[in-house]
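Colleague: let's see this in three dimensions:
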Amino acid sequence: MAEFPPPATQTFELPSPFALHRGGELHQARMAYETWGTLNDAKSNAVLILTGLSPSAHAASSPADPLPGWWEPVIGPGKAIDTDHWFVVCVNHLGSCKGSTGAASIDPATGEPYRLTFPDLSVEDMGNAAVALMQGLGVTQLACLVGCSMGAMAALAVLVQHPDYARTHINACGAARALPFSIAVRSLQREAIRLDPDWQAGQYTDADYPDTGMRLARKLGVITYRSSLEWNGRFGRVRMDEIDTNTPFSAEFVVESYLDAHADRFARYFDPNCYLYLGRAMDWFDIGEHALDPHPQVHCEENIVAALSRTHVQKALVLGAVTDMLFPIPQQEEIAAGLMASGAAVEFHAVPSEQGHDAFLVDHERFGALMGAFLKEIM
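Modeller: Sure, this is the predicted structure:
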C-alpha cells in the first residue's frame, strides 16, 4: 500500500499546567500549527502568523496538504511572505476548534468535552500559547511576528508580555483594545447563539445543534467585515432570479443570498462554544491594562501608548483599511503611536481598500505588496 504524506497540521503539547491570564489553568493542552519553508541553522528566520477568529492553521498549501489556504496568495515561494527565505509558522489559536485546545476539546480530568467548564480565555493566553509553541520548536527570537485582526491583538499581547521575542512586527487591521461598537456586534452574535433553543446552555449535539444561532451570528459578522462601498459595488439592488413566493418575507435580493451562503458554510464549520469564548476574549482585551502605571479609564489612549512603549521591536509595519468599521483606522493609529514611543521605526499605512476589515484577506495587491516590501527590507 502506498504511503500517504503526513498531514500538514501538527500539534504541540503546551507545558502542563498551562496558567491562564485571568486565572485557572489547562492540563495537556495542545496547539495546532503548520509550517512552510526551512528553519535556518541560526534559527533566525522564523515568521509567526497569528490569525483572525475563525481560520485554521492552514494558511497556505504545501506538499502535505495541497488545498489552498486562507492566505494562499500571500505565503509561498516568491510571494510576499517568501518561504524560500522565511520559516513560516501559522498557529490555530488556543481556544479555537481547529486542532488547538478549546471549549470543544476533551477535558482530561473528566473525559468529556469542556463546553462551558472551559476556563476564562484571554487574548493574552493566545499570545502566550503561541510563544510557548515557537520556543518548543527551538526559536528563541522571531524574525517577524505577523498578526491579523484578532491575531493582531494577540501579537500586541506577545510584544508586551515578551518584549524581546520579536525583532520586527506586522500588524494588519488590528486593535489595541475592543471598542464599544465591536463589543456590541459580538454581544449580539453571542446572544443569537445563546437564544437558540438548540444551544442548550452549551450542551448541544450534532443532532440538536444551534444552526440558526450560528447562521445569524455569522451573517452579522460578515456584514461588519466588509464595507458599504463593497456591498453597493458588488450587489447593488440586484434581485435574485428565483424567489420563494410561498414563504413570507423570504430572501429577495442577491446580497441576502450571499449572506445565506456564508452562513450555511460557517454554521457547522466552527464550534459555537468556541465562538463564544473567542469573542468574549476579544471584548476583554485592552493592551493598556499592561501599562506600568495605568491612568483612569478615561485616559485609555495614554495607557495604550504607555503599554506599547515597553515593547522592543526594531521595526514595525502597521496597516489598516480606510473602510474598516470593525477596527477603524484610529485604532491602527494608536498602535503605531505606541510602537513609535518604544523607539521602533514604524511604517503606517491607511490603505484605500473598499473591502473593509477583511481587506487584509482579499486585497492582496495592496496589503500583500506592503508586507512583501517590509519583509524584504529586513532580510
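
Colleague: when you work out contacts or count neighbours from here on, use the C-alpha atoms and nothing else.
Modeller: Fine.

Colleague: what's near enough to touch residue 76?
Modeller: 36, 60, 82-84 (CA atoms under 8 Å, 6 or more residues apart in numbering).

Colleague: in a strand, residue 288, correct?
Modeller: No. The assignment for residue 288, made by DSSP: H, G, I helix; E, B strand; the rest coil, is helix rather than a strand.

Colleague: hmm, it is touching residue 310, no?
Modeller: No. Residue 288 sits out of contact with residue 310 when judged by CA atoms under 8 Å, with a separation of 11.2 Å.

Colleague: what are the ranges of the helices in this structure?
Modeller: 123-136, 150-161, 180-194, 211-225, 228-235, 254-267, 272-284, 300-308, 329-341, 359-362, 369-377 (DSSP state H).

Colleague: closest one of the contacts of residue 76 to residue 92?
Modeller: Set against residue 92, the nearest of the contacts of residue 76 by CA to CA is residue 60 (13.3 Å).

Colleague: for that closest one, give me its contacts.
Modeller: 67-72, 75-76.

Colleague: could you measure from the closest residue to it other than its chain neighbours over to residue 367?
Modeller: Closest residue in space to residue 60, ignoring its immediate chain neighbours: residue 69 at 3.8 Å, by CA to CA, 6 or more residues apart in numbering. Distance from residue 69 to residue 367, counting by CA to CA, to the nearest Å: 17 Å.

Colleague: to compare against the first, here's another:
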Amino acid sequence: MSADARRYFDLPSPFAMKRGGALTGARLAYETWGRLDADRANAILILTGLSPSAHAAANDEDPSPGWWEDMLGPGKYIDTDRWFVICVNTLGSCKGSTGPASIDPASGSPYRLDFPALTLEDAASAAFALVRGLGIDRLACLLGNSMGGMTALAYLVRHPGSVHSHISISTAPQAQPFAIAIRSLQREAIRLDPNWNEGSYDEERYPEAGMSIARKLGVITYRSAMEWVGRFARIRLESDQREDEPFGVEFQIESYLAGHARRFVRSFDPNCYLYLSRASDWFDLAEYGGSVREGLARIAVERALVIGVETDILFPLTQQQEIADGLQAAGAEVELVALDSPQGHDAFLVDIPRFGAAIAAFLGRM
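Modeller: Next up is the predicted model:
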C-alpha cells in the first residue's frame, strides 16, 4: 500500500488502558474517502475485523483495491460522493497503528509481550479520540463488522450520544464459548510453535507453522460447511500435486487452506494476533449493567441496522437478534436483516450485492 494514503493520528499521551498500564506516543493509522461537510455531520466510521488494514478501498492517494473495494466509493453502496468515510486500523494491530510489534519508546525495542493488556474498549476509545481529533462531535453512522462490530458496541456504550446511527454486521455483544474455543486453539498453535519463543521471534526464527495452523482454523470457521461442499466436495489433487510424504496434502480443500495460510502468515504479526484474539474473548457487554440486555440498554442511537448470516457459525444469527432486540428496547428504530448467504461469517466480504443493498437502503433513509 502507498505510504501516502495512510494517515496517522497521535493518541493522547499517556493513553490509559482499561486493564492497567498506558501507552506513550501511541498512534492510529487511518484512511479517508469523500469530503467532510461544513457541519461535520456526514462522517461514517468503519471499524474492521481482526486482520484488515485501514485501506478499505482505493482512494486518490492509493488506487490499489482495498479489502471492501466494491462496498464504498463514488456512487457505490457507501457513496463517498455523499459521505465522508473514515476507516481506522485498530489499536493493537500491525498495519500502522501502535501494537505489540511497535517500538516501545521506553526501551527502543519492540513491545512484544510488554505491551499492556489490550481490550476492545481500548480500541474503541482510541477510535473515539481520532474522531474527536478530526473535529467531529457526532458520527452520522458507526459501522462495525466482526471484531470491529464488538469494538463498535464498546464505542457506543462508553461514549453515549456520540453516534446518530449504527450498522452492526456479523458480530457479538459478548464472546460465546464456540468462538472462544476456536480462538483459544489458534493462540495455542502459535504459542506452542518453538519459534514463537515467548514472543521473541524474528524473521529467521518465525512461528510460521503456528501461524499457519491458526489461520487455517480461522478460515474453516469463516465459511460454512455448505460452501466447502459446493466448492471442493471430495476432489483430490492430481498425483503430481500431492506431497510425497506420509499423511501429506491429498484433497483440494487441504491445498486451498495451505495456500490461504501461506499468504497470511508473514503479513500479520503473531503477537498482535494473540493480543487482538484475546481482546475479542474478553469483550462482554454484560459488564455494563450486569447483563447483555442492560449493556445494550445503555446505547443511545436513533437508528440501527443489524445484519447477520444464517450460515455464520462464529457469530450466529441468534446473537444478531440479541443485538437488534436490545437496541430496539433501548429506543432505537432497528432493522434486522438475516441473509442466507452460503459463505458464512465471511459473507460480508464476498456477498457484496446483498450486504451492500441493505446498507445503501439504510443510509439512503438518512
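
Colleague: Throw the helices of structure 1 into TSV and include distance to residue 317 of structure 1 and mean neighbour count, thanks.
Modeller: Output for those, formatted as TSV (distance: least, CA to CA, whole Å; neighbours: other CA atoms under 10 Å):
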stretch	distance to residue 317 of structure 1	mean neighbour count
helix 123-136	19	23
helix 150-161	12	27
helix 180-194	23	18
helix 211-225	22	21
helix 228-235	25	14
helix 254-267	31	16
helix 272-284	22	22
helix 300-308	14	23
helix 329-341	8	22
helix 359-362	13	21
helix 369-377	7	17
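
Colleague: what count of nearby residues applies to the equivalent of residue 235 of structure 2 over in structure 1?
Modeller: Residue 235 of structure 2 maps onto residue 238 in structure 1 when the alignment is built from TM-score structural alignment. Other residues within reach of residue 238 of structure 1, judged by other CA atoms under 10 Å, total 12.

Colleague: structure 2: which residue goes with residue 51 of structure 1?
Modeller: For residue 51 of structure 1, the residue aligned by TM-score structural alignment is residue 48.

Colleague: can you get me a residue count around residue 313 of structure 2?
Modeller: Counted with other CA under 10 Å, residue 313 of structure 2 comes out at 17.

Colleague: contact partners for it?
Modeller: Residues near residue 313 of structure 2 by CA under 8 Å, 6+ apart: 221-222, 224, 344-345.

Colleague: would you confirm that the residue nearest to residue 60 of structure 1 contacts residue 55?
Modeller: No. Contact criterion CA under 8 Å: residue 69 of structure 1 and residue 55 do not qualify, at 9.3 Å.

Colleague: distance check, the residue nearest the centre of structure 2 against residue 174 of structure 2.
Modeller: Residue closest to the mean C-alpha point of structure 2, counted by CA atoms, centre = their mean, is residue 49 at 1.0 Å. Residue 49 of structure 2 sits at a distance of 15 Å from residue 174 of structure 2 (criterion: CA to CA).

Colleague: repeat that for residue 161 of structure 2.
Modeller: Following CA to CA, the distance that separates residue 161 of structure 2 from residue 174 of structure 2 is 22 Å.

Colleague: higher neighbour count, those two?
Modeller: Shown here are residue 161 of structure 2 and residue 174; by other CA under 10 Å, residue 174 has more neighbours (20 against 15).

Colleague: map that one onto structure 1.
Modeller: In structure 1, residue 174 of structure 2 lands on residue 177 (TM-score structural alignment).

Colleague: next one: residue 288 of structure 2
Modeller: Aligned partner of residue 288 of structure 2 by TM-score structural alignment: residue 290.

Colleague: I'd like to know how many residues surround its match.
Modeller: Counted with other CA under 10 Å, residue 290 of structure 1 comes out at 17.

Colleague: contacts only, for it.
Modeller: Going by CA under 8 Å, 6+ apart, residue 290 of structure 1 touches 160, 303, 307.

Colleague: need the nearest residue in space to the first one, chain neighbours excluded.
Modeller: Of all residues not flanking residue 160 of structure 1 in the chain, residue 311 sits nearest, at 5.5 Å (CA to CA, 6+ apart).

Colleague: now do the last one
Modeller: By the measure of CA to CA, 6+ apart, the closest residue to residue 307 of structure 1 outside its immediate chain neighbours is residue 291, 4.1 Å from it.

Colleague: mind telling me what residue 339 of structure 1 corresponds to in structure 2?
Modeller: So residue 339 of structure 1 corresponds to residue 327, using TM-score structural alignment.

Colleague: if I look at that match, how far off is residue 336 of structure 2?
Modeller: 11 Å.

Colleague: with residue 271 of structure 2 instead?
Modeller: 36 Å.

Colleague: likewise residue 202 of structure 2?
Modeller: Taken as CA to CA, the span from residue 202 of structure 2 to residue 336 of structure 2 is 46 Å.

Colleague: same drill for these two, tell me which one is more crowded.
Modeller: Neighbours were counted for residue 202 of structure 2 and for residue 336 using other CA under 10 Å; residue 336 has more, 17 against 11.

Colleague: how about that one, what does it touch?
Modeller: 305-308, 320-321, 324.

Colleague: dump the residues you listed to CSV, plus distance to residue 186 of structure 2.
Modeller: Compiled in CSV, the contacts of residue 336 of structure 2 are given as follows (distance: CA to CA, whole Å):
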residue, distance to residue 186 of structure 2
305, 31
306, 28
307, 26
308, 24
320, 24
321, 27
324, 30
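
Colleague: quick one: stretch 359-376 of structure 1 aligns where in structure 2?
Modeller: Using TM-score structural alignment, stretch 359-376 of structure 1 pairs with 347-364 in structure 2.

Colleague: how many neighbours does the alignment partner in structure 1 of residue 250 of structure 2 have?
Modeller: Aligned counterpart of residue 250 of structure 2 in structure 1: residue 252 (TM-score structural alignment). Residues near residue 252 of structure 1, counting by other CA under 10 Å, number 17.
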